[in-house]
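Colleague: Need a 3D model of the sequence below.
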Amino acid sequence: MKWFSWTAWASLLIILSVIGYSVSYQKVQELLLPAFSYEFSFNPVERSSFEYELPTRTITIGMAGDVLLHKDLNNYEDYRPSFSGVRDMTRSLDFFLINLESLAAGEAYELSGYPNFNSTDTIADGLVDLGSDLIMVSNNHTLDKRPAGLRQSLANLQERDLPYVGAYTSAEDAATKRIFEVDALTIGVVSYTYGLNGHIVPADQPYLVNLIDVAKIQSDIRDLDTEVDLVIALMHWGTEYELEENAEQNYLATIAHQAGADIIFGGHPHVLQPYEVMESGDKKTHIFYSLGNFFSGQTIENTNYGGVAVLSVETDGDDILAIEPSFYPTEVTFTPDRVVVNPMPESQASFWTNHIGVPLYE
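Modeller: This next block holds a predicted model:
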């Protein structure tokens, strides 16, 4: 061990001393300090479940029956007094439609009643005063004054900024979809008539009037359904003065329902016909087969009773949650000064709402 120098011995003693001190210090700490537990527990805060609900709103869609201006009704300088009894109701609706079954081409095309109807253009001012948002112009009297009379009638509506559907001034006009933004809803509308009382659509102007054609109805509705929340189909159909829908109306309603129509409003019978909901799977179509006469000079039994069909659509802005039907009955009254429209007396209103099968609109 001679080779092991004294400096090596000194280093060894220092190392052993440090090790001894560390062991002794740890033992002392174990004796002096209390034991400490590292166990950890977690108690989560209890939270109640919460689902955010979008605010809902109700949008009212209403359609009035036929406006058919017979002789002595076709020359009023001002139609607004005739509608004053129902104006507040129609103007309260969010989206109001009406069927103008007479042309409004004015004196240049001869004012006339049955069988070829044409009135002063002032009827358009009356429709504006009612709060009309869309005018149905496809019916069996659309070409009563030939294509020129139709164009003038439509020009008179355009002059008042009244949108129309079912008859058109050009191919471009016909190709323009009738889509409306009504609050949270996007609504698309199509319109057709069974015929034209023998008048012929010129071969070079096929766009003038939408005639009932199954393939066209299916194509139009399916195409529109991809762009809107609701599709409304307006149908001029049925048998005049019959209080019930016929088999053809039911068939065409089925076609429109299967294509995607949500609402169908009908006219032409000039009397009130029932309401029906057509269902297949999750799809529902609300159908008012005929809304009767809203304003006319007819005196045949039941033709002075009509009204406004109303569908109250509940939506949260994303989905349609419910659609509820009701009916606002009206009556045409002949006074010494003029023909007027008023709310139907309660006794008759109860009968006709029961006949249609929906509650009274309130």
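Colleague: From now on I want contacts and neighbour counts done on CA atoms only, so please keep to that.
Modeller: Fine.
Colleague: tell me the helices in the chain, going along the chain?
Modeller: Secondary structure of the chain, counting by DSSP state H: helices at 6-32, 80-83, 87-92, 123-129, 146-159, 171-175, 214-225, 247-259, 346-356.
Colleague: between those, which one is nearest to Asp319?
Modeller: Comparison of the helices of the chain against Asp319 by Cα to Cα identifies helix 214-225 as nearest, at 14.3 Å.
Colleague: and the closest one with helix 247-259, angle?
Modeller: Here the directions of helix 214-225 and helix 247-259 differ by 40 degrees (axes from the mean of the first three to the mean of the last three Cα atoms, to 10 degrees).
Colleague: just how off-centre is stretch 302-312 within its chain?
Modeller: 18 Å (Cα atoms, centre = their mean, to the nearest Å).
Colleague: Pull the residues that contact that stretch.
Modeller: 58-65, 241, 270-272, 288, 291-296, 298, 323-333, 344, 361 (Cα atoms under 8 Å, 6 or more residues apart in numbering).
Colleague: Now, of those residues, which are buried?
Modeller: 58-65, 241, 270-272, 288, 291-296, 323, 325-333, 344, 361 (16 or more other Cα atoms under 10 Å).
Colleague: Of these, which belong to strands?
Modeller: Among those, DSSP state E puts 58-65, 288, 293-296, 323, 325-333 in strands.
Colleague: for Ser22, what are its contacts?
Modeller: With Cα under 8 Å, 6+ apart, Ser22 has no contacts at all.
Colleague: run this one through as well so I can compare:
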Amino acid sequence: MMCRGVAGVFCITFLLVITVLSHAEPNELQLTFVGDIMAHDVNYRMQNFSLIYERVKEYFTNDDLTFGNLEFPVVDDLPFSTYPAFNVHRSYVEAALAASFEVFSIANNHSLDKGKTGVLKTLGSLLMLKEGAGGRMYYSGIRGDTSRSFTPTVIRENGFRIGFLAVTQFLNLPQPSPYIYVVDYTNPAIRARFLEEIRSLTPRFDLFILSFHGDAEYQLSPHPEKRAFFRELLEAGVGIIWGHHPHVFQPYEIVTVDGTQRLIMYSMGNFVSGQGYHGKPGDAGDRWAYTGDSVLLRVRVTKTPHGVNVVSAEPVLIALYTTPTRDIVVDRLDRLAAAPIDPSWREYYRKRLGIMTHFLENMDTYLQ
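Modeller: All right, here's what the predicted structure looks like:
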């Protein structure tokens, strides 16, 4: 049995209801998931990184935990750098923390962009960021001590003991790295070992959340083998699978396993990037336009006698907007479609709103 979280897309996208935005009650969690937080040159040239989040941070400040994928090393003694080998400074991540992000995946194909030294220095940066956040920052996916196993990060929130683990299917550099948790599900032996590991881990937590970075880029439908692997992960005890890497949004679905509802997000697309920076107002129907809009997925989780239950997953359509000062910011797509901006761009966002609303209403067709 399964249900798609499409009902309510209009009320969530168009209305800001205080009860929707409020923190969860005890034994209930309100979680928000986004996709890739990237750092192209047009992003890190901004003078004020907090502007990226300003128009949507109300969703992050009024939930229990907000999740984002950091698609770059964080090394302060190297310069900022863009594709194909990213790097940022702590200030770039501090803006996300200030906007009330708490949980980060660090395992992705760009984790090794600055080599082993970059991984180790990223860990040092994350420790300093965590200290600066008063300890309220959680991350998973890389390690500094290869003699120790990758283990889930433990998050205690609102009466829940949460296990959070982040893995990536591959790295951009050809050599393997023992510092990054790589799980290529297309390799049967690796897949079997990982599923066995997950089966041993999940009983220790009320809720187990797995971040998975992989699959082909720019595809609106998940690969059938990834779908099968994700179903196996749910059956192994994972409560929420948070997928990213394709840089475009893919469907999500709520699936009933062993009497409880669990959530799969196949790809959350881009939250912030510079991939669509050179797009034009006439490109609304172009496939590349999907790299510039996505959703915030607001997920409500409760405890039941049978275990943790994903009660709802409500999408808020978002898009990237280049301001008159050339800052790239995230805003609600419906607001941009009615904003007092250049009429040609307003029409672009109006068309994208229609396209993405249709996508959400017809997610089944992308899961065939």
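Colleague: Quick check: which of the helices of the first structure is nearest to Thr315 of the first structure?
Modeller: helix 214-225 (17.3 Å).
Colleague: surely Leu272 of the first structure meets Ile356?
Modeller: Yes: the criterion here is Cα atoms under 8 Å, and Leu272 of the first structure meets it with Ile356 at 7.2 Å.
Colleague: okay, stretch 52-69 of the second structure sits on what stretch of the first structure?
Modeller: Alignment of stretch 52-69 of the second structure against the first structure: residues 82-99, by TM-score structural alignment.
Colleague: so how far is that stretch from its chain's centroid?
Modeller: With Cα atoms, centre = their mean, you get 16 Å for stretch 82-99 of the first structure.
Colleague: Okay, buried residues for it please.
Modeller: Buried-residue list, stretch 82-99 of the first structure, by 16+ other Cα under 10 Å: 82-84, 86-87, 89-91, 93-99.
Colleague: contacting residues around the aligned residue in the first structure for Val103 of the second structure?
Modeller: The equivalent of Val103 of the second structure in the first structure is Leu134 (alignment by TM-score structural alignment). Residues in contact with Leu134 of the first structure (Cα under 8 Å, 6+ apart) are 96-98, 162-165.
Colleague: correct me, but Asn43 of the second structure touches Arg326?
Modeller: No: at 9.5 Å, Asn43 of the second structure does not count as touching Arg326 under the criterion of Cα under 8 Å.
Colleague: picking up where we left off before, which of the contacts of Leu134 of the first structure are still contacts in the second structure?
Modeller: Counting by both residues aligned by TM-score structural alignment, their matches' Cα atoms under 8 Å, the members of these that carry over to the second structure are 96-98, 162-164.
Colleague: now, among those, which is nearest to Glu245 of the first structure?
Modeller: Looking across those and measuring by Cα to Cα, the closest to Glu245 of the first structure is Ile98, at 20.0 Å.
Colleague: which non-adjacent residue is nearest the closest one?
Modeller: Using Cα to Cα, 6 or more residues apart in numbering and skipping the chain neighbours, the partner closest in space to Ile98 of the first structure is Ala64 (4.8 Å).
Colleague: In contact with the one you found, which residues?
Modeller: 96-99, 291, 294, 306-309 are the contacts of Ala64 of the first structure under Cα under 8 Å, 6+ apart.
Colleague: Now check the second structure for the residue matching Ser153 of the first structure.
Modeller: Aligned partner of Ser153 of the first structure by TM-score structural alignment: Thr122.
Colleague: residue contacts, that match?
Modeller: 73-75.
Colleague: Out of the residues you listed, which comes closest to Pro84 of the second structure?
Modeller: Pro73 (12.1 Å).
Colleague: show me what contacts the closest residue to that closest one other than its chain neighbours?
Modeller: Closest residue to Pro73 of the second structure apart from its sequence neighbours, by Cα to Cα, 6+ apart: Asn87 at 5.0 Å. By Cα under 8 Å, 6+ apart, the residues touching Asn87 of the second structure are 39, 72-75, 78-81, 113-114.
Colleague: Looking at Asn43 and Arg326 of the second structure, which has the bigger crowd around it?
Modeller: Asn43 (22 against 13; other Cα atoms under 10 Å).
Colleague: what lines up against the more buried one once you look at the first structure?
Modeller: Under TM-score structural alignment, Asn43 of the second structure pairs with Leu73 in the first structure.
Colleague: Could you measure from that match over to Met89 of the first structure?
Modeller: 23 Å (Cα to Cα, to the nearest Å).
Colleague: and what of Thr193 of the first structure?
Modeller: 28 Å.
Colleague: now Lys177 of the first structure
Modeller: Where Met89 of the first structure is concerned, Lys177 of the first structure sits at a distance of 28 Å (Cα to Cα).
Colleague: Of all pairs in the buried residues of stretch 82-99 of the first structure, which one spans the longest distance?
Modeller: Ser82 and Asp94, at 22.0 Å, using Cα to Cα across the buried residues of stretch 82-99 of the first structure.
Colleague: Just tell me what Val201 of the first structure corresponds to in the second structure.
Modeller: So Val201 of the first structure corresponds to Pro176, using TM-score structural alignment.
Colleague: repeat for Glu324 of the first structure
Modeller: So, by TM-score structural alignment, Glu324 of the first structure is matched to Ser312.
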